[in-house]
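Chemist: Next one to model:
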Amino acid sequence: MTTGEDTLICRNVWKVFGSRAADHMAALGPEPDPARLAELGLVSAVRAVDLTVRRGEIFVIMGLSGSGKSTLVRCLSRLIEPTAGEILFNGQNLLAASEAEMTQIRRHKMGMVFQHFALLPHMTVLDNVAFPLEVQGIARPAREARAREIIALVGLAGREGAFPRQLSGGQQQRVGIARSLAVKPELWFLDEPFSALDPLIRRELQDEFIRLQSRLKKTIVFITHDFDEAIRLADRIAIMKDGGVEQCGTPEELVMNPATDYVREFTRAVPKAKVVRLSSLVEPGPRPEGIDCLPARATVADAGPAFLGGAGRVGVEHEGNFLGTVGRDAVVRLLLGGGM
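Modeler: As a prediction, the model looks like this:
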């Protein structure tokens, strides 16, 4: 759940590859025609992106291979230098920051997890997780205490002395996640962190990720090409195509109200029950005695077992507050295409 404050703001961000790209962009103005850029031998990997990431939310960027999602995220942290635009992090324009300032921001305020774990093979789990703190100059007792705390948080207590080669793929990725959390980042970037894993392990780590977020409430930018993964994790999703953002919204908004033909086709096969949240169907009223309750962000699919078990209604609550109930009839109307 977000606070409503904006942590990261992108305004008209471009990444253009090719000779003298910045000069050509400056000459063509703030909204150059991609066709004109192509005529000049330039490739627009990211074009005219406007995004806002709110504090405490999981913001998913998704798209097919080559859509520009990984390039965009690397621009957000300036691992790749944007060609044009503005990127504000807590009000600071990152494109105006010096390289030394960016290094400090990445070390102290940003965490990053990528598809390939990049663990240091000669170091134990404990030393791998503590490594970013060592880079910061934190004394060994303090950094090891912090590392043990995070290792336990990701479910690897007892494996502190193991080396990466002694761990499964899922365990290695947990170490990567723990290492990125060691510095207590304000902003957490994850680039397809689970895509190299077997489906069962991937599902397990998604569950673990949801559990971690419920405790840590980080601001997260998460890249995936898997819509099922996106709708499980996301508060909001941006769908990219050819370097631009086609639509940004909640999973429910994207499926129920696609803004373009591309988004409509992209989401066509997604069952409504997987994306429509109970909060959209709730009927306010007093709490019936003995009713089972689900969180407001739970989907219609999550409520399925209760209805299959004979319940006529389920309760909906948010942070301990009872919001109302959702009835079987409302669910049936939704699934039959009657809307909400």
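
Chemist: When you work out contacts or count neighbours from here on, use the C-alpha atoms and nothing else.
Modeler: OK.

Chemist: helix or strand for the closest residue to residue 201 other than its chain neighbours, which one?
Modeler: Nearest residue to residue 201 in three dimensions, chain neighbours excluded: residue 170, at 6.1 Å (C-alpha to C-alpha, 6 or more residues apart in numbering). Using DSSP states H and E, residue 170 sits within helix 169-181.

Chemist: next structured bit after that helix?
Modeler: Following helix 169-181 toward the C-terminus (DSSP H and E): strand 187-191.

Chemist: what sits up against the helix holding residue 170?
Modeler: 111-113, 117-119, 125, 128-132, 147, 150-151, 154, 156, 164, 188, 193-194, 197, 201-202, 205 (C-alpha atoms under 8 Å, 6 or more residues apart in numbering).

Chemist: which residues of the stretch 1-150 of the chain fall in strands?
Modeler: Assigned by DSSP state E, counting those that start in this stretch, the stretch 1-150 of the chain shows strands spanning 6-17, 43-54, 58-62, 84-89, 92-93, 110-114.

Chemist: related to what we said a few turns ago, how near is the residue nearest to residue 201 to residue 243?
Modeler: Using C-alpha to C-alpha, to the nearest Å, one gets 31 Å for the distance from residue 170 to residue 243.

Chemist: Looking only at neighbour counts, state which of these two leads.
Modeler: Of the pair residue 170 and residue 243, residue 243 is the one with more neighbours under other C-alpha atoms under 10 Å, namely 23 against 18.

Chemist: distance of the residue lying closest to that one once chain neighbours are set aside from residue 301?
Modeler: Distance criterion C-alpha to C-alpha, 6+ apart; nearest residue to residue 243, sequence neighbours excluded, is residue 46 at 4.1 Å. To residue 301, residue 46 is 35 Å away according to C-alpha to C-alpha.

Chemist: out of these two, which sits in the busier spot?
Modeler: Counted by other C-alpha under 10 Å, residue 46 and residue 301 do not tie: residue 46 has more neighbours, with 28 against 17.

Chemist: That one and residue 12 touch, don't they?
Modeler: No. Using C-alpha atoms under 8 Å, residue 46 is not in contact with residue 12, being 9.6 Å away.

Chemist: State the three-state secondary structure for residue 237.
Modeler: Look at residue 237: counting by DSSP: H, G, I helix; E, B strand; the rest coil, its state is strand.

Chemist: please give me the structure for this one as well, since I'd like to look at both together:
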Amino acid sequence: MNNTILEVRNVSKLFGPGAEQGVLLLEKGQTKEQLARDKQITVGVNRVSLDIRQGEIFVIMGLSGSGKSTLVRMLNRLIEPTSGEILLHGKDLRKMNKAQLREVRRKNISMVFQKFALFPHRTVLQNAEYGLEIQQEDKVVRREKAERALELVGLKGWGDKMPDELSGGMQQRVGLARALASEPDVLLMDEAFSALDPLIRRDMQDELVELQDKMKKTIVFITHDLDEALRIGDRIALMKDGALVQLGTPEEMLTQPANRYVERFIEDVDLSKVLTASHVMRRPESVTLDRGPRVALTLMGERGISNLFVIDRAKRLLGVITAEDTAHALKTGAALTDILIQDGPTVGPHTLLGDLFEVTSSAKVPLAVIDENRRLIGVIVRGAVLGALAGDTKKEVQPLA
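Modeler: Alright, predicted model coming up:
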């Protein structure tokens, strides 16, 4: 099922005389540097194609001058593309007239800027409802929507305050509430947190992720900060010199960098705060509870292991048994239930590697990875965690189907 909400097709933005001709020259292989030298044309965005899906936080990142802010401003035509298509729900924004474009900006695509851009003479509530006021929304309705948006961003009860009575983080929340009040399909955020202090910025990142989980909004987030991108992004588009270098999930960026530039970009990332249990887990060896000690011991011998997980028919984890206990049970006639260790350590697939150290170092039996239904999906050995942090994130065996 195609859940694409915004599609960018071969979009370029060139500045200077003869920009349209410059696009043709790019297609013929001329470089950004050649166009600047020979034609006095500046390439802001160079033939970018990407899709943005419903309900994701899509991060566009890159260093200063990479073209990320130019690209996001083309998504609502604050900057006019030189060439290409930008499709919202399949409709090309470049073909819309001014009235249609205004309607899109009012109802479909809202934007939150780096600077809070609040009206100092208006209350927090009046700032939050400003976009609805421009849309000529009924006064009672717009107040209800604005109050609901303020509550979503944690500012319930602050509506009567003036902007200068709020901290920087709270002012940015008002800007976010103003964008949310119009209930847009897409929220564009251009370096929205970069003016905040580090601790406030981190709190805002967490709140944005929580907000997105609740509202399932499509958010396009611009940043130059890799840690921020990895922290909040479902997918990341990395740009350099106006071109798209790599598009993928945070994990794909870290484990499968497209080229040396991406490798250098991510080389200082703390993998323990990004990679998860799903990256290092292996296929678990298991047996169902109705099998006896003899079958279990045979399986351990064939597979060269000293522990075996015990599951039910629905593959839910019941516990783990050891080779020593199983051999003893075979001699005494005991059943697997008699030797089952039920309090063995477990983690979810999204547990960060940094949180696995203590568990794996103290565990006497293998670390089981289970899903929300307690279904066994993988096993983690101590060496796999250390190997992942050293850069080896290739799974030797696929997890249990």
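
Chemist: mean deviation (superposed) between the helix holding residue 170 of structure 1 and structure 2, please.
Modeler: Taken against structure 2, helix 169-181 of structure 1 registers an average deviation of 0.4 Å after superposition, with mean C-alpha distance after the TM-score superposition for structure 1.

Chemist: Between strand 187-191 and that helix, find me the angle.
Modeler: Going by axes from the mean of the first three to the mean of the last three C-alpha atoms, to 10 degrees, helix 169-181 of structure 1 is angled at 150 degrees with respect to strand 187-191.

Chemist: what about the strands in the stretch 301-401 of structure 2?
Modeler: 307-311, 317-322, 346-347, 367-370, 376-380.

Chemist: May I see those organised as CSV, with distance to residue 332 of structure 2 and mean neighbour count added?
Modeler: Shown next, in CSV, are the strands of the stretch 301-401 of structure 2 (distance: least, C-alpha to C-alpha, whole Å; neighbours: other C-alpha atoms under 10 Å):
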stretch, distance to residue 332 of structure 2, mean neighbour count
strand 307-311, 19, 23
strand 317-322, 15, 22
strand 346-347, 30, 19
strand 367-370, 28, 24
strand 376-380, 29, 25
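
Chemist: what would these look like in JSON lines with distance to residue 288 of structure 2?
Modeler: Formatted as JSON lines, those follow (distance: least, C-alpha to C-alpha, whole Å):
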{"stretch": "strand 307-311", "distance to residue 288 of structure 2": "5"}
{"stretch": "strand 317-322", "distance to residue 288 of structure 2": "9"}
{"stretch": "strand 346-347", "distance to residue 288 of structure 2": "18"}
{"stretch": "strand 367-370", "distance to residue 288 of structure 2": "15"}
{"stretch": "strand 376-380", "distance to residue 288 of structure 2": "12"}
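
Chemist: looking at those, which is closest to residue 73 of structure 2?
Modeler: With C-alpha to C-alpha, the closest approach to residue 73 of structure 2 among these belongs to strand 346-347: 41.6 Å.

Chemist: what distance separates that closest one from the centre of its chain?
Modeler: In terms of C-alpha atoms, centre = their mean, to the nearest Å, the centre of strand 346-347 of structure 2 is set 23 Å apart from its chain centre.

Chemist: contacting residues around it?
Modeler: Against strand 346-347 of structure 2 from outside (C-alpha under 8 Å, 6+ apart): 277, 367-370.

Chemist: returning to what we had before: among the strands of the stretch 301-401 of structure 2, which comes closest to residue 3 of structure 2?
Modeler: When the strands of the stretch 301-401 of structure 2 are compared for distance to residue 3 of structure 2 using C-alpha to C-alpha, the nearest one is strand 376-380, at 27.6 Å.

Chemist: so how much does the closest one differ from structure 1 once superposed?
Modeler: Relative to structure 1, strand 376-380 of structure 2 is 3.9 Å off (mean C-alpha distance after the TM-score superposition for structure 1).

Chemist: Residues contacting that strand, please?
Modeler: With contact meaning C-alpha under 8 Å, 6+ apart, strand 376-380 of structure 2 is reached by 277-278, 280-284, 311, 315-317, 366-371, 399-401.

Chemist: buried ones in stretch 215-227 of structure 1?
Modeler: By neighbour count with 16 or more other C-alpha atoms under 10 Å, stretch 215-227 of structure 1 contains the buried residues 217-225, 227.

Chemist: Looking at the residues you listed, which is nearest residue 138 of structure 1?
Modeler: For the buried residues of stretch 215-227 of structure 1, the nearest to residue 138 of structure 1 is residue 218 (22.7 Å; C-alpha to C-alpha).

Chemist: Let me know how buried the residue nearest to that closest one when sequence neighbours are not counted is, in neighbour terms.
Modeler: Spatial nearest neighbour of residue 218 of structure 1, excluding adjacent residues (C-alpha to C-alpha, 6+ apart): residue 56 at 5.0 Å. Neighbour count of residue 56 of structure 1, defined by other C-alpha under 10 Å: 23.

Chemist: Same question for the one 4 residues further on.
Modeler: Burial of residue 60 of structure 1 is recorded as 31 neighbouring residues (other C-alpha under 10 Å).

Chemist: how about it, what's its partner in structure 2?
Modeler: Under the alignment by TM-score structural alignment, residue 60 of structure 1 pairs with residue 59 in structure 2.

Chemist: Please give me every residue in contact with its match.
Modeler: For residue 59 of structure 2, the contacting residues are 220-223, 229, 233-237, by C-alpha under 8 Å, 6+ apart.

Chemist: which residues touch the residue located most distally from the centre of structure 1?
Modeler: Centroid-distance maximum for structure 1: residue 289 at 37.7 Å, with C-alpha atoms, centre = their mean. By C-alpha under 8 Å, 6+ apart, no residues touch residue 289 of structure 1.

Chemist: again with residue 228 of structure 2
Modeler: Contacts of residue 228 of structure 2 (C-alpha under 8 Å, 6+ apart): residue 205.

Chemist: Which strand or helix spans it?
Modeler: Using DSSP H and E, residue 228 of structure 2 sits within helix 226-232.

Chemist: ok, average deviation of that helix from structure 1?
Modeler: Taken against structure 1, helix 226-232 of structure 2 registers an average deviation of 0.6 Å after superposition, with mean C-alpha distance after the TM-score superposition for structure 1.

Chemist: so residue 88 of structure 2 makes contact with residue 5?
Modeler: Yes. Counting by C-alpha under 8 Å, residue 88 of structure 2 touches residue 5, with 5.9 Å between them.

Chemist: one step back: include distance to residue 32 of structure 1 when you put the strands of the stretch 1-150 of structure 1 into TSV, please.
Modeler: TSV is the format used below for the strands of the stretch 1-150 of structure 1 (distance: least, C-alpha to C-alpha, whole Å):
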stretch	distance to residue 32 of structure 1
strand 6-17	10
strand 43-54	9
strand 58-62	23
strand 84-89	11
strand 92-93	22
strand 110-114	31
